[in-house]
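Chemist: Structure of the sequence below:
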Amino acid sequence: MKEQSSISKATIDRLPLYFRTLRMVQDEGLDIISSEELGRRLGITPEQIRKDLASFGQFGKKGVGYYVNELKRNVGTILGLDNHWNIAVIGIGHLGAALANYQNFVSLGFNLVALFDQDPTVIGSTVNHVKVEDVRNLQKIVASRHIHIGIIAVPAAFAQEVADTLVKAGIKGIWNFAPIKMKVPETMHIVNEDLSIGLSSLSYHITRK
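Modeler: Model (predicted):
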């Protein structure tokens, strides 16, 4: 396998697509899939798929294809999904509640162990069998429950403060849905999901179609 630093971001970004498609193929009952069929489903060339996977080792059998269960397990391991990360959602409004109710967290290897909000009418309620805690206890609970990933779904005005608290608590990664650019240490990995950018981009393209 190549050194992590030599593997392109584009290759890494395609791994979750491979994993998702392999899950679907597994559900269909297929035992073997070719790079051609995998590529057809993803809109990626077979050559690119073979090149991406070769960055991480030898998979599949020439003239046969990839064994679906084995490849899915290997891609999941590469993605670190067998680490069973503990996650928390901060901000249980409409978006936060929807994220907390996402049923695929468990099947992907993530454990939803805490929810946080500042609204007294929300604190103490449960979403997806998890109790909503007072956000003022965020740092203590993140540390005590060994939470690895924080999902920020609070208004932009509060997002940086939440991120700072998560960093102090020793969080490993942040998935940010607040529409601001976070200031976090360089060692902190953060993924930003700005829904307005996605919709604006879509509007641009369909306006000019």
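Chemist: C-alpha only now, for contacts and for neighbours.
Modeler: Fine.
Chemist: Tell me how far the spatially most central residue of the chain lies from residue 52.
Modeler: Computing the C-alpha centroid of the chain and ranking residues by Cα atoms, centre = their mean puts residue 175 first, at 7.6 Å. With distances defined as Cα to Cα, to the nearest Å, the gap from residue 175 to residue 52 amounts to 25 Å.
Chemist: Regarding the residue of the chain positioned farthest from its centre, what is its secondary structure?
Modeler: Each residue of the chain has a distance to the centre, and by Cα atoms, centre = their mean the biggest one is for residue 63: 33.4 Å. For residue 63, the secondary-structure state derived from DSSP: H, G, I helix; E, B strand; the rest coil is coil.
Chemist: do the one 3 residues further on as well
Modeler: Using three-state DSSP, the structure places residue 66 in strand.
Chemist: Let me know how buried the residue lying closest to it once chain neighbours are set aside is, in neighbour terms.
Modeler: For residue 66, ignoring the flanking residues on the chain, the nearest one in space by Cα to Cα, 6 or more residues apart in numbering is residue 60 at 4.1 Å. Neighbour count for residue 60, taken as other Cα atoms under 10 Å: 19.
Chemist: One more: residue 131?
Modeler: Neighbour count of residue 131, defined by other Cα under 10 Å: 16.
Chemist: isn't it right up against residue 125?
Modeler: Yes. Taking contacts as Cα atoms under 8 Å, residue 131 lies within contact range of residue 125: 5.8 Å.
Chemist: before we go on, could you also do this sequence so I can check it against the first one:
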Amino acid sequence: MAQPAPIPRGVPEATVARLPLYLRALTALAERGVATVSSDELAETAGVNSAKLRKDLSYLGSYGTRGVGYEVEFLQHQISREIGLTQDWPVLIVGIGNLGHALSNYGGFASRGFRIAALVDADPQRTGEEVAGLKVRHSDDLDDVVKEFNIAIAVIATPAHAAQAVCDRLVDLGITSILNFAPAVVQVPEGVDLRKVDLSTELQILAYHEQRKNGAALALTAEQAVELAKAVGG
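Modeler: So this is what the prediction gives:
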């Protein structure tokens, strides 16, 4: 079974997590016809510190040219190759509810090296339903689906209560790269790479920051009121 190519040894996980940011920035630059970019410009586009960017790229053996910077097209290809995006990764989505539908219909995966190859759901009423040009298969067929499409990466988009069981089954079938969208904590054995996307948690973090901004605004207004009262009373 095909698996995503490993990042070179010695590359910190934090660096690996930032490589897609650099690739997205480079893709945007390439689409604008930019041939070379300085580390400062690339860092600003990616939203990171320039020193951190230079350190990250040095792990890949890319140091740029003094006074010129980085060749956009070459660095774009280099990062794509290192994180395995020059290949065609067949992806399975398990759970074809609203989120599963949305992920299945997202057109941006193909241009980034990912192909939605199969869809699976436990609801027999969804079996045979066509989503994004693919027929939904029943979860009873999961073993056959993984083998038939040589699945490399699985996406869990099931309800929370089903996530762990689905994950366990995927691992048993040899899937070692899993992206979990279910709002549940999922445990995997050593050797399995699990990434979690928790939309509710991210919204809660934004709510926290929004509340703090509102609190700061209220505090400022109160301070202004005090100054105004002093001025009037004085």
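Chemist: What value does the TM-score take for this pair?
Modeler: Here the TM-score of the superposed chains, computed with TM-score structural alignment, normalised by the length of the first structure as the reference length, equals 0.93; 207 aligned residues with a Cα RMSD of 1.5 Å.
Chemist: Give the aligned equivalent of the residue nearest to the centre of the first structure in the second structure.
Modeler: Taking TM-score structural alignment as the alignment basis, one finds that residue 175 of the first structure is matched in the second structure by residue 179.
Chemist: which ones are touching its match?
Modeler: The neighbourhood of residue 179 of the second structure, defined by Cα atoms under 8 Å, 6 or more residues apart in numbering, consists of 153-156, 194-197.
Chemist: Likewise for residue 71 of the first structure?
Modeler: By Cα under 8 Å, 6+ apart, residue 71 of the first structure lies in contact with 22, 59-60.
Chemist: equivalent range in the second structure for stretch 83-103 of the first structure?
Modeler: The alignment places stretch 83-103 of the first structure over residues 87-107 of the second structure (TM-score structural alignment).
Chemist: end-to-end on that stretch?
Modeler: The separation between the terminal residues of stretch 87-107 of the second structure, taken as Cα to Cα, is 17 Å.
Chemist: go on, stretch 122-129 of the second structure?
Modeler: Using Cα to Cα, the end-to-end distance of stretch 122-129 of the second structure comes out at 12 Å.
Chemist: now the alignment partner in the second structure of residue 161 of the first structure: how far from residue 34 of the second structure?
Modeler: Aligning on TM-score structural alignment places residue 161 of the first structure opposite residue 165 in the second structure. The gap separating residue 165 of the second structure from residue 34 of the second structure is 47 Å, by Cα to Cα.
Chemist: More neighbours: these two, which one.
Modeler: For residue 165 of the second structure versus residue 34, the count of surrounding residues by other Cα under 10 Å is larger for residue 34: 14 against 11.
Chemist: mind checking the SS state of the alignment partner in the first structure of residue 136 of the second structure?
Modeler: Under the alignment defined by TM-score structural alignment, residue 136 of the second structure corresponds to residue 132 in the first structure. The local conformation at residue 132 of the first structure, judged by three-state DSSP, is strand.
Chemist: ok so, going back, let me have the contacts of residue 71 of the first structure in a markdown table, extended by distance to residue 183 of the first structure.
Modeler: A markdown table is the format used below for these (distance: Cα to Cα, whole Å):
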| residue | distance to residue 183 of the first structure |
| --- | --- |
| 22 | 36 |
| 59 | 39 |
| 60 | 42 |
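Chemist: which residues in the second structure form helices?
Modeler: Counting by DSSP state H, residue ranges of the helices within the second structure are 13-31, 39-46, 50-58, 72-82, 98-105, 142-148, 160-172, 199-233.
Chemist: Now render those helices as TSV, adding distance to residue 185 of the second structure.
Modeler: Rendered in TSV, the data for these read as follows (distance: least, Cα to Cα, whole Å):
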stretch	distance to residue 185 of the second structure
helix 13-31	20
helix 39-46	30
helix 50-58	30
helix 72-82	29
helix 98-105	18
helix 142-148	22
helix 160-172	8
helix 199-233	12
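Chemist: what about the ones you listed, which gets the closest to residue 90 of the second structure?
Modeler: Using Cα to Cα as the criterion, the shortest distance between residue 90 of the second structure and those is 9.7 Å, found for helix 142-148.
Chemist: Now that closest one: buried residues?
Modeler: 142, 145-146 (16 or more other Cα atoms under 10 Å).
Chemist: Could you save the residues you listed as TSV and add columns showing distance to residue 175 of the second structure?
Modeler: As requested, these are exported to TSV (distance: Cα to Cα, whole Å):
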residue	distance to residue 175 of the second structure
142	12
145	12
146	8
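Chemist: What is the burial count for residue 49 of the first structure?
Modeler: Using other Cα under 10 Å as the criterion, residue 49 of the first structure is surrounded by 19 other residues.
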